[in-house]
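>>> based on what follows, work out the 3D shape:
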Amino acid sequence: MSKLITKLSAGAFALMLALPAQAQDQLAVDSVVATVNGTEITLGHMLMVRASLPEQYQSLPDDVLWDGILDQIVQQTVLSQQSEGEESRRIALAMENERRALTAAEVIEDIVGETVTDETVEAFYEENFVQSEPTEEFNASHILVETQEDAVAIVDELDNGADFAEVAREKSTGPSGPNGGQLGWFGPGMMVPEFQAAVETLEVGEISAPVQTQFGWHVIILNEKRNQEAPALETVRGEIENQLSQLAVSERISTLTESATITRTVKEDIDTSVLSNIDLLEE
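Below is the predicted model:
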């Protein structure tokens, strides 16, 4: 049912967008803009459709959208008036779910609006970025070979003055070999544990003993290391706002759920395959 209505609505809307726009006066939300067999259509109905349009329609001029939206609602109203008797169970249940979801969404907006402010964002930034310990990052290169014996031989070769990048290009089996074994910058936890631990013990310019990982045997050189300073607030504002929003909503839901009287049917007492029996909606 819902898919059919969506397709009809989208089709009607697309067909009517090309119609000429009509002039209109400034209206209130409850102002009646049309009637269909006595059923009133208000500006509020149009505004709700306007707010939920797909992104590709959002930038269209209002005078174009006016006719398209109004004609869509008129057509939906004409069609809905053909239904005889009470609304179907499918529609009633869908409306209950939609009303519940929309109401919950409004509450979430209020929670976020109360919680995510310039002050809370700046405080989070100060605590988690400015005052936190700077992250140490490493720039390393490696040579990957299959056996420990090959790795030991490479260490000896490097100790005798061989160029690390040249040896990597010649002998490394890893994808970084053609690039002289360079891995670029990485922070804690970005490499497999054995490799990461070995890198963190090296001094700049030092070559490691052979290191075994799941990929084979590595000979590593630490090229550089640095402390990653705190990023500018504006570059992480969106990330901070998301974290604050999720935390605030999660905490409020937990509080409300704990204080609510909730009963659940014991799942083990139910044949959960009933959830796939959509035909029950027709009974």
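>>> can we go C-alpha only for contacts and neighbour counts from here?
Will do.
>>> might you report the residue contacts of the residue in the chain sticking out farthest from the centre?
The outermost residue of the chain relative to its centre, with distances by CA atoms, centre = their mean, is Asn160 at 51.7 Å. With contacts taken as CA atoms under 8 Å, 6 or more residues apart in numbering, Asn160 has no neighbouring residues.
>>> where exactly do the strands run in the chain?
Along the chain, the stretches classed as strands by DSSP state E are 32-36, 39-42, 135-145, 182-186, 211-213, 216-228.
>>> centroid-nearest residue for this structure?
For the chain, the residue sitting closest to the mean C-alpha position, by CA atoms, centre = their mean, is Asn242 at 9.8 Å.
>>> so who does the residue lying closest to Val192 once chain neighbours are set aside touch?
Nearest non-adjacent residue to Val192, counting by CA to CA, 6 or more residues apart in numbering: Thr213, 7.5 Å away. Under the criterion of CA under 8 Å, 6+ apart, the contact partners of Thr213 comprise Val192, Glu194, Phe195.
>>> I'd like the structure of this one too, to check against the first:
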Amino acid sequence: MKNLALVILCLLFLAGCNQTKNDNAVVTFDGGSLTLEDLKAHQAIMKKSSRFNKDPDRITPEFVYEHAVNMEMIIAKALKEKLHQDPRIRAEIHEFMSDLFLKVMQDHLVPQLDRDSLTEEEVRAYFDANIASYIPPTQYGVRVIENPDKNVLKTVRERILAGEESFETAAQELSTHNSTREDGGYAGKRAITSYRPDWRAAIENLEINSISEPVRIKNDWYLFQVTDKTSFEAPDFEEKKAYVRNDLLYSKYREAWEQVYTQLKSEHKLKVDEHKLQHFLNPEDGHDHKHG
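Coordinates of the predicted model:
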């Protein structure tokens, strides 16, 4: 649950936006009312708040009433000044409202799934269909030499390939890559996705102990050497079965929620202005649109 102030703000925002006459109203004001049920709900929220853990006796009916009315007055003032139309404020309010409503409706929208109801056959089929995700990625051991001069790297590459110098020695003497230079250019051993994005293409296609041509990356040039690769076999199903069962359960929840959102978009007649959407998705291709 987010902080109490935001909880109260959103609940009272909804109450303050209710302009329908209510015979159970304790107070009325321009633009809304505060009912007995509102006060009871407000009191229940305050009792759950850690803010009052050390002083629960403070939450008297009088205190709840004063606090609720004061909040309503702040909201009434903000609505009058149209702060609720500010996109930044609307985003904050709507984010909380969607989280709150989701907690209330989620079991109705997507009923709880029983993990133990998944059959052995279903779990095994999911494992077979997604086996690549259970195999650890190949680990690459990499050495690197960085230098601003391409010709220096071309020369040192030729010397290394001719056996006149080792990659490690060349890195210690010539590399400007400070974090690896003293270790002979050794950058570690890890999955390709753990290396810098602009290194990956040069590393991934190298054979073990081969040396790349000088590669231009930003303002410098690089030589790469893959010292070793470790690949992994597919794990045994029995070893991973508990994890696979959880993954299958989450997959079923994802599918169920995708269906719910598709249904809600249809139910509420969602329409998209593709032209304006593209301006948001690809702002570099056009100008932002301002909406009234």
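>>> let me see the TM-score of these two.
Between these two chains, after superposing, the TM-score reads 0.54 (TM-score structural alignment, normalised by the length of structure 1); 227 aligned residues with a CA RMSD of 5.3 Å.
>>> and the residue farthest from the centre of structure 1, how far from Ala153 of structure 1?
11 Å (CA to CA, to the nearest Å).
>>> if we can go back for a sec, dump the contacts of Thr213 of structure 1 into CSV; add distance to Trp185 of structure 1 and neighbour count as well.
Shown next, in CSV, are the contacts of Thr213 of structure 1 (distance: CA to CA, whole Å; neighbours: other CA atoms under 10 Å):
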residue, distance to Trp185 of structure 1, neighbour count
Val192, 15, 12
Glu194, 17, 12
Phe195, 14, 19
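>>> could you check how far the spatially closest residue to Ala76 of structure 2 that is not a sequence neighbour is from Glu92 of structure 2?
Leaving aside its sequence neighbours, Ala76 of structure 2 sits nearest to Gly16 (CA to CA, 6+ apart; 6.9 Å). According to CA to CA, Gly16 of structure 2 stands 17 Å off from Glu92 of structure 2.
>>> so which of these two has more stuff around it?
Gly16 (23 against 12; other CA atoms under 10 Å).
>>> which ones are touching the closest residue in space to Ile135 of structure 2 that isn't next to it in sequence?
Computed as CA to CA, 6+ apart, the closest residue to Ile135 of structure 2 that is not its neighbour in sequence is Ala234, at 5.2 Å. Ala234 of structure 2 sits next to Ile131, Ala132, Tyr134, Ile135 when contact means CA under 8 Å, 6+ apart.
>>> just give me the closest of the residues you listed to Leu79 of structure 2.
Proximity of these to Leu79 of structure 2, judged by CA to CA, is greatest for Tyr134, which lies at 52.9 Å.
>>> distance of that closest one from Ile211 of structure 2?
Counting by CA to CA, the gap between Tyr134 of structure 2 and Ile211 of structure 2 amounts to 31 Å.
>>> check Trp221 of structure 2 too.
Distance from Trp221 of structure 2 to Ile211 of structure 2, counting by CA to CA: 14 Å.
>>> now swap in Lys54 of structure 2 and tell me
Per CA to CA, Lys54 of structure 2 is found 67 Å from Ile211 of structure 2.
>>> the two - which one has more neighbours?
It is Ile211, of Lys54 of structure 2 and Ile211, that has more neighbours when counted by other CA under 10 Å, with 22 against 8.
>>> just give me the neighbour total for the corresponding residue of structure 2 for Thr255 of structure 1.
Structural alignment (TM-score structural alignment) places Thr255 of structure 1 against Gln263 in structure 2. One way to gauge burial is a neighbour count; for Gln263 of structure 2, by other CA under 10 Å, it gives 12.
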